[in-house]
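*Asks:* quick one: sequence plus predicted model below, questions after.
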Amino acid sequence: MDKLMVAIAAFYGMSGVAMGAFAAHALKKRLDDYALDIIQTATQYQMIHAIAMLAIVALAHAGSFELRTPLWCFVIGVALFSGSLYVLALTGIKPLGAITPIGGVLLLLGWIVLIVKAVKVAPSI
């Protein structure tokens, strides 16, 4: 499981950098500022969650506690959130924007589950 999550996080990181560079260079003259802003938002969330996934894998390994749920929420959430924004920005198909909030809710859910898990396993002070 750890290897899979690290691989997915690395893919999200790599593809986030690639998409950001592609938009900044190849698409800058082809897309309007609104579409470029959408891509920037998508890459920003994708990169933040790629790093968060790596941190969660490290925490789960070091702390010996189960964190699959937030990881999968991030995997699916990034795919839906950032993926739908990329498609929206590149194609202009606005109904696909309805998928974005579902991804956003999954990202939020991942953070909420992480908070709950951390509170449950945190040592008493």
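*Replies:* That came through, no problem. Residues are numbered from 1 along each chain as shown.

*Asks:* when you work out contacts or count neighbours from here on, use the C-alpha atoms and nothing else.
*Replies:* Will do.

*Asks:* which SSE is residue 79 in?
*Replies:* In this assignment (DSSP states H and E), residue 79 forms part of helix 68-91.

*Asks:* check residue 3 too.
*Replies:* Taking DSSP H and E as the criterion, residue 3 maps to helix 2-25.

*Asks:* what comes up buried for whatever helix or strand comes next after that helix?
*Replies:* Where DSSP H and E defines the elements, the next helix or strand beyond helix 2-25 is helix 33-63. For helix 33-63, the neighbour count (16 or more other Cα atoms under 10 Å) marks 35-36, 38-47, 49-50, 52-54, 56-57 as buried.

*Asks:* the structure to be compared is supplied as follows:
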Amino acid sequence: MSQLALITGAIFGLLSVIFGAFGAHLLKKKLTQDQLQSFETGVKYQMYHAIVILVLGFQLNISATINAYIIYAFIIGTFLFSFSIYGLVLSSANNKKLKFLGPITPLGGLFLVLGWGLLLVTLINL
């Protein structure tokens, strides 16, 4: 599990840098200001949680079930939240908005909240 967390955190970090550069340079002329801001929100949340996932991968005792749930919640939440935003923004910019992605973003946010909540419970019980 810790290897999964470390690899996933590194991939999310790598992709957030690539997507951030992509947004800042290539999409700047193609997106509206609101769309660009949404895209940047996805990139920021992806990077923040990539760092969290890496730290947890190094620090948590993965044999504890709650720790596995924390890492899974952050991985699933980051993927659903950030990547649904990317899909919504890019499809909207091409006038082919993928509306089914709309409900996925808050679901991803819910997983992120769950991850933070479980982490808090774990820290309180130390």
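*Replies:* Good, I have the coordinates. Because the structure is a prediction, the values reported are computed rather than measured.

*Asks:* picking up where we left off before, after superposing, tell me the mean distance of the helix holding residue 3 of the first structure to the second structure.
*Replies:* On superposition with the second structure, the mean distance recorded for helix 2-25 of the first structure (mean Cα distance after the TM-score superposition for the first structure) is 0.5 Å.

*Asks:* in three-state terms, label residue 121 of the second structure for me.
*Replies:* For residue 121 of the second structure, the assignment made with DSSP: H, G, I helix; E, B strand; the rest coil gives helix.

*Asks:* what does it correspond to in the first structure?
*Replies:* In the first structure, the residue paired with residue 121 of the second structure is residue 116, using TM-score structural alignment.

*Asks:* and that match, how many neighbours?
*Replies:* 12 (other Cα atoms under 10 Å).

*Asks:* check residue 122 of the first structure too.
*Replies:* Using other Cα under 10 Å, residue 122 of the first structure is surrounded by 10 other residues.

*Asks:* what residue of the second structure takes the place of residue 47 of the first structure?
*Replies:* Matched across to the second structure, residue 47 of the first structure falls on residue 47, judged by TM-score structural alignment.

*Asks:* roughly how far does its match sit from residue 32 of the second structure?
*Replies:* Distance, residue 47 of the second structure to residue 32 of the second structure, by Cα to Cα, to the nearest Å: 23 Å.

*Asks:* for the one helix or strand residue 117 of the second structure maps to, buried residues please.
*Replies:* Assigning secondary structure by DSSP H and E places residue 117 of the second structure in helix 104-124. Counting neighbours by 16+ other Cα under 10 Å, one finds that the buried residues in helix 104-124 of the second structure are 104-105, 107-112, 114-116, 118-119.
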